[in-house]
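> Sequence and predicted structure below; questions after.
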Amino acid sequence: MTDTRIYLSPPDVSDVERKLLLAAFDANWVAPVGPDLDAFESQVAELVGVPHAVALASGTAALHLALVAAGVRRGDTVLVPSFTFAATANAVMYLGARPVFLDSTPESWNVDPALVAEELRARNARGRLPRAVIAVDMYGQCADYRPLLDACDRYGVPLIEDAAEALGATYHGRPAGSFGLAGVLSFNGNKIITTGGGGMLLTGDDRVARQARHLATQAREPVPHYEHRTVGYNYRLSNLLAAVGRGQVQRLGEMIACRRETARYYRQALDLPGLTFMPVAGYGRPNWWLTCLLVDPDEFGADRDTVLARLARHNIEARPAWKPMHLQPAFHDCPRRGGAVSADLFHRGVCLPSGSALTDHDRERVVSAVREG
C-alpha cells in the first residue's frame, strides 16, 4: 500500500473557517465586499499593528499597488532581492520599471543590507536613485530592517516590505508587514494562513490606503454614475474568502506552533554532516513557514537533486530553494549586484514539507527519505 502524499505546505482549515464561510453564504454576503471583508482587514491590521489593511485578490496585486503608491513609473528602477519568488520582480515590470537584483546574506538568506546601501550610494552619486526598494522576508524570516530603513531614509527612497511568507514573524518584537511605506501579505493556498487565494496591503499612511482601495475597485469615483478619472484594477478580495481568512487568523498562533515543532524535529533528526539548516537570525522570530536546508554533496554523499528524488519516490513533495531572479530567463537583461550567495542557495537548497497539519508519522517519513542510502 502506498503512503498518502505529503505536500509541501497545504491549506490547513477547520470547522472554524467552515462555520464563518457558511454564515456569510447563508446571509447572502457573496458580493465582492461585505462585513467579513471589513472584519478580516481589522483583524489583520490589529495583529500587525498598523492603522490600515486593504484585502486584495493576491499578494502580487498588493505589491503592484504598493509600487504605484511609491510613485514607480515607466523607466524607473527598483532594487529587488534576487533570491525571491518571481512575483516580487513581476510587479515591478507591470509598471514598465526595471528591477535591479541584489544578492542575499548567508546569515539570514535575506537581501544583504550592505549591498542595498552600496547600491543606493553609487546611484545617488550618479543622480540615478531608484524609485523604491523592496525587501522580502524569506521563508517566514524578516529581513534586517534597521540598516535597510537607515539606508533608504538617508536617500529618501521608500521601502516596501514583501512579507508574503512572514505573517506572524517579528523583527526586534515588531510584526512582519509593518515596515516601510507599505507591507504586503499573501494568502495563497500554501501560505501560513490562506483564503484560497488573496493578499493584503498594510500601511500606516492614510494616502496609501485610500489610493489602494480606490485603484483596487476599478478607480470608480464616488458619484451615482460610473465615473473613472484614472485606470483602476479589479483587485478586491471577495467577502466569502475573507470569511475563511477570519477563521485562519484565529488559528494563526497554533499553526505557527505546529510549524515550529516540525522545524525542531527536522533539525534534531537531520543533524548530519553535509546538511545545514537555514540560519535563524538573532534579531527576530520567524513564523517557520517553511523549513529549508542546504546539502553539501561531498559531506552528505548526495546532492540536492538526489535528495529531492528520494523524497519524490516516497510520495513526498519537496522543492528546491527559489531560483534567483538574476538566473531567470525573463530577467536576463536586468542589472544585478552580486549573486553568488543566492545562486548557491538555489543549487544546494531544499524546502521540506512544513504544513501545520503534519503528523509525527509524516515527519518520520520525511526524515527517513532524506536519510535513505
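Nice, I can see it. Numbering: from 1, shown residues only.
> going forward, measure contacts and count neighbours with C-alpha atoms only.
OK.
> residue ranges for the helices of the protein, please.
15-26, 35-48, 59-69, 86-94, 113-125, 145-155, 206-216, 239-250, 252-269, 297-300, 304-313, 340-348, 360-371 (DSSP state H).
> would you turn those helices into CSV with distance to W289 and mean neighbour count?
Formatted as CSV, the helices of the chain follow (distance: least, C-alpha to C-alpha, whole Å; neighbours: other C-alpha atoms under 10 Å):
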stretch, distance to W289, mean neighbour count
helix 15-26, 20, 16
helix 35-48, 17, 19
helix 59-69, 16, 26
helix 86-94, 18, 20
helix 113-125, 23, 17
helix 145-155, 19, 16
helix 206-216, 27, 18
helix 239-250, 14, 25
helix 252-269, 7, 18
helix 297-300, 25, 13
helix 304-313, 19, 18
helix 340-348, 17, 19
helix 360-371, 15, 17
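> and V295, what does it touch?
G274, L275, T276, A302, D303, R304, R348, G349, V350 (C-alpha atoms under 8 Å, 6 or more residues apart in numbering).
> er, R304 actually
Counting by C-alpha under 8 Å, 6+ apart, R304 has contacts L294, V295, P297, P320, H347, R348, G349, V350.
> what's the most distant pair in these?
The most widely separated members of those, counting by C-alpha to C-alpha, are P297 and P320 (14.7 Å).
> Distance to R131 added to the helices of the chain, as TSV?
Formatted as TSV, the helices of the chain follow (distance: least, C-alpha to C-alpha, whole Å):
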stretch	distance to R131
helix 15-26	40
helix 35-48	26
helix 59-69	9
helix 86-94	11
helix 113-125	11
helix 145-155	10
helix 206-216	16
helix 239-250	32
helix 252-269	34
helix 297-300	41
helix 304-313	38
helix 340-348	24
helix 360-371	44
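> and F179, which of those is closest to it?
Taking C-alpha to C-alpha, helix 145-155 is the member of the helices of the chain nearest to F179, at 7.6 Å.
> could you give the angle of that closest one to helix 113-125?
0 degrees (axes from the mean of the first three to the mean of the last three C-alpha atoms, to 10 degrees).
> next one: helix 145-155 to chain centre, how far?
Computed by C-alpha atoms, centre = their mean, to the nearest Å, the chain-centroid distance of helix 145-155 equals 21 Å.
> Contacts for that helix next, please.
For helix 145-155, the surrounding residues in contact (C-alpha under 8 Å, 6+ apart) are P113, A114, V116, A117, L120, N124, V133, P158, L159, Y171, F179, G180.
> show me what contacts the one residue sitting closest to the centre of the chain?
For the chain, A164 is the residue whose C-alpha lies nearest the centre (C-alpha atoms, centre = their mean; 2.3 Å). Counting by C-alpha under 8 Å, 6+ apart, A164 touches G59, V136, D137, V184, L185, S186, F187, K191, G199.
> In addition, the following structure is provided for comparison:
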Amino acid sequence: MKKKRIYISEAHKGGRELFYIQEVFKDNWIATEGPNIVGFESDLENYLQEEVHVGALNSGTAALHLGLILLGVKSGDEVICQTMTFSASANPIVYLGATPIFIDSEVETLNMCPVALEKAIVHRILLGKKPKAIIAVHLYGMPFRVDEIRAISCKYEIPILEDSAEALGSSYKGKKCGTLGEIGILSFNGNKIITTSGGGVIVTKTLEQKSKAIFLATQARDEAPHYQHSQIGYNYRMSNICAGIGRGQMEVLDNHVILRREMHDFYVNLFENIDGVLVFNEPSADFFSNFWLTAILVDETKNGGITREILRAALEAENIESRPLWKPMHLQPVFEGYPYYGAKVAETLFENGLCLPSGSNLSDEDRERISKTIQVVFKKEIKNS
C-alpha cells in the first residue's frame, strides 16, 4: 500500500472557520462585501500592532499589483525586485509595463543583499533611470535585513513594497512583518501559515491609501447612482466567504507559528550530527521567523557526495514532498534579459538548497518517517527530537 503523502505545507484547519461561513449563509452575505471582510481586516490590524490599515483582496499578487500602483509605478518605470522569490513578486511589475531590476541574495537570510541593492541603484541613477520602488521579500518567513534595506531606501528616496506573503507572524526587532515598508502585503494561499483558501491583503499606512486600493479592487466605480468609471479598475476584492475562513484561522495563528517553529527545531536536531547540511536559522535575536518553510543547504563535498537532488529524490520515493529553493527570477526564461546585480549567491542557493515538510499539522508519525528516510540517505544515527 502506498504511504500517505507528507506535504511540504498544507492547509491546517482548527479554528472556527465553519462558524463564520455559516454566518455568511444565514445572513446571505455571499458577496465581496460583508461583516466577515470588515472583521478579518480588523483582526489583522489588531494583530499587526501598528497604525496600519488592511484591505482584503483575492490574492497576494493582487496586493502587490495595487501596491505598485499606489507607489506611482507606471509603464516605462523600473522596479527593483529580489531575485530569489516566487514569480508573483515580479509579475506585477510587468503587468504595469515597468522593468524589473533583479538583485542577488545574501547568505544569512537568503533575502536581498544590501550591497548589491545599493550598487544597482547607483548604476541605474547613472543611466538616468532611478528606480520607482523596491520589492523586498521575507523569504520562507525570514525577515530581510530591514535596517540596511531601509537605510538605502531612505538615502535614495525609493519606497519599499514589503512582500510578506510568507511572513505573517514573523517580526524584526519586535515589529511585525507587513508593517516594515511604505506598503506591505500578506498572502493566504492554501499553503500559507493561515489560509482563506486563496486571498491576500494590502497593508497601508494611511486610510486614504487603503480606500484607493479598495476603489481600484472593486472596478474603480465612481460615486454615482449609475455605473461610471473614470479609470481602469480590477476585480480584486476578497469574498465574504473566504474572509470567514480567515477569521477562523486568525484564532489559531499564534499556535500555527509555534508549531512551525517546533518543526524547524526538529530539523535542527535531526541534522545536528550530519556534516555538510546547514539548516537556515535566524542571524540574531533581532530576527523572529515563523519558519513557514524550513530550508537547508546541502554541501556534497562535506558529506560523502550526497547532493540536494539525491536527498530530494529519496524523500519523494517515500512519498514525502520537498522542493528546491526558489529558482532565481533572473534565471527564469520569462525574465531572461532583464538587468541583474550581484554575484551567484542566489544561484548557488538554488542549486544546493532544499525546503522540507514544515506544516503545522505534521504528526509524530510523519516526523518519524522523515527522520528515518534522512537517516538512510546519510547512513547516520541521528539524534531524534
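Sure thing, it's come through. Just so it is clear, the model here is predicted, and its values are computed rather than measured.
> now the contacts of helix 145-155 of the first structure in CSV, with distance to A53 of the first structure?
What follows is these, written out as CSV (distance: C-alpha to C-alpha, whole Å):
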residue, distance to A53 of the first structure
P113, 27
A114, 31
V116, 27
A117, 29
L120, 29
N124, 33
V133, 21
P158, 18
L159, 17
Y171, 20
F179, 13
G180, 14
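> Q250 of the first structure versus A243 of the first structure, what's the distance?
Using C-alpha to C-alpha, to the nearest Å, A243 of the first structure is found at 11 Å from Q250 of the first structure.
> try Y266 of the first structure
27 Å.
> Over to R74 of the first structure?
41 Å.
> ok, the equivalent of I316 of the first structure over in the second structure - contacts?
Under the alignment (TM-score structural alignment), I316 of the first structure pairs with I320 of the second structure. With contacts defined as C-alpha under 8 Å, 6+ apart, I320 of the second structure is in contact with R5, I6, Y7, I8, P357, I370.
> separation between the second one and I103 of the second structure?
The gap separating I6 of the second structure from I103 of the second structure is 33 Å, by C-alpha to C-alpha.
> These two: which has the busier surroundings?
Neighbour totals were compared for I6 of the second structure and I103, and I103 leads with 31 against 23 (other C-alpha atoms under 10 Å).
> shouldn't the more buried one be in contact with Q82?
Yes - when contacts are counted by C-alpha atoms under 8 Å, I103 of the second structure is listed as touching Q82 (5.0 Å).
> Overlap in contacts, those two.
With C-alpha under 8 Å, 6+ apart as the test, I103 of the second structure and Q82 both reach M112.
> How about K344 of the second structure, nearest residue that isn't a chain neighbour?
In space, K344 of the second structure comes closest to D104 once its chain neighbours are excluded; the distance is 7.3 Å by C-alpha to C-alpha, 6 or more residues apart in numbering.
> re earlier: now tabulate the contacts of I320 of the second structure in a markdown table and tack on distance to P92 of the second structure.
Formatted as a markdown table, the contacts of I320 of the second structure follow (distance: C-alpha to C-alpha, whole Å):
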| residue | distance to P92 of the second structure |
| --- | --- |
| R5 | 33 |
| I6 | 32 |
| Y7 | 28 |
| I8 | 26 |
| P357 | 29 |
| I370 | 37 |
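> how about CSV for the contacts of R304 of the first structure, with distance to A340 of the first structure added?
What follows is the contacts of R304 of the first structure, written out as CSV (distance: C-alpha to C-alpha, whole Å):
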residue, distance to A340 of the first structure
L294, 15
V295, 16
P297, 18
P320, 16
H347, 10
R348, 12
G349, 14
V350, 17
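> so what corresponds to A62 of the second structure in the first structure?
Checking TM-score structural alignment: A62 of the second structure goes with A61.
> Would you mind measuring from its match to L215 of the first structure?
Counting by C-alpha to C-alpha - A61 of the first structure and L215 of the first structure are separated by 11 Å.
> ok, L127 of the second structure - how many residues close by?
9.
> which residues sit in contact with the counterpart of Y235 of the first structure in the second structure?
Aligned by TM-score structural alignment, Y235 of the first structure pairs with Y236 of the second structure. Taking C-alpha under 8 Å, 6+ apart, we find Y236 of the second structure in contact with L57, N58, S59, A62, A217, T218.
> from the residues you listed, which two are the most distant?
The most distant members of those, if one measures by C-alpha to C-alpha, are S59 and T218, lying 13.8 Å apart.
> So for the two, which residue has more residues nearby?
More crowded of S59 of the second structure and T218, by other C-alpha under 10 Å: S59, with 25 against 16.
> didn't the more buried one look like it was pressed against G198?
Yes - between S59 of the second structure and G198 there is a contact under C-alpha under 8 Å: 6.1 Å.
> what do these two both touch?
By C-alpha under 8 Å, 6+ apart, the residues touching both S59 of the second structure and G198 are F188, N189.
> First residue to last residue on stretch 330-340 of the second structure, what's the distance there?
End-to-end distance of stretch 330-340 of the second structure (C-alpha to C-alpha): 7 Å.
> Please apply the same query to stretch 74-85 of the first structure.
With C-alpha to C-alpha, one end of stretch 74-85 of the first structure sits 22 Å from the other.
> So what touches it?
Applying C-alpha under 8 Å, 6+ apart, the contact partners of stretch 74-85 of the first structure are 88-89, 92, 95-104, 109-111, 116, 129-136, 138, 322-326, 339, 342.
> Please produce a PyMOL select command covering the buried subset of the residues you listed.
The buried subset of those, as determined by 16 or more other C-alpha atoms under 10 Å, is captured in PyMOL by this line:
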select buried, resi 88+89+92+95+97+98+99+100+101+102+103+104+109+110+111+116+129+130+131+132+133+134+135+136+138+322+323+324+325+326+339+342
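> residue contacts, A55 of the first structure?
A55 of the first structure neighbours (C-alpha under 8 Å, 6+ apart): L37, F40, E41, G198, G199, M200, L201, R236, L237.
> Would you format those as TSV with distance to R229 of the first structure included?
Below are these laid out as TSV (distance: C-alpha to C-alpha, whole Å):
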residue	distance to R229 of the first structure
L37	26
F40	29
E41	27
G198	26
G199	26
M200	24
L201	23
R236	19
L237	23
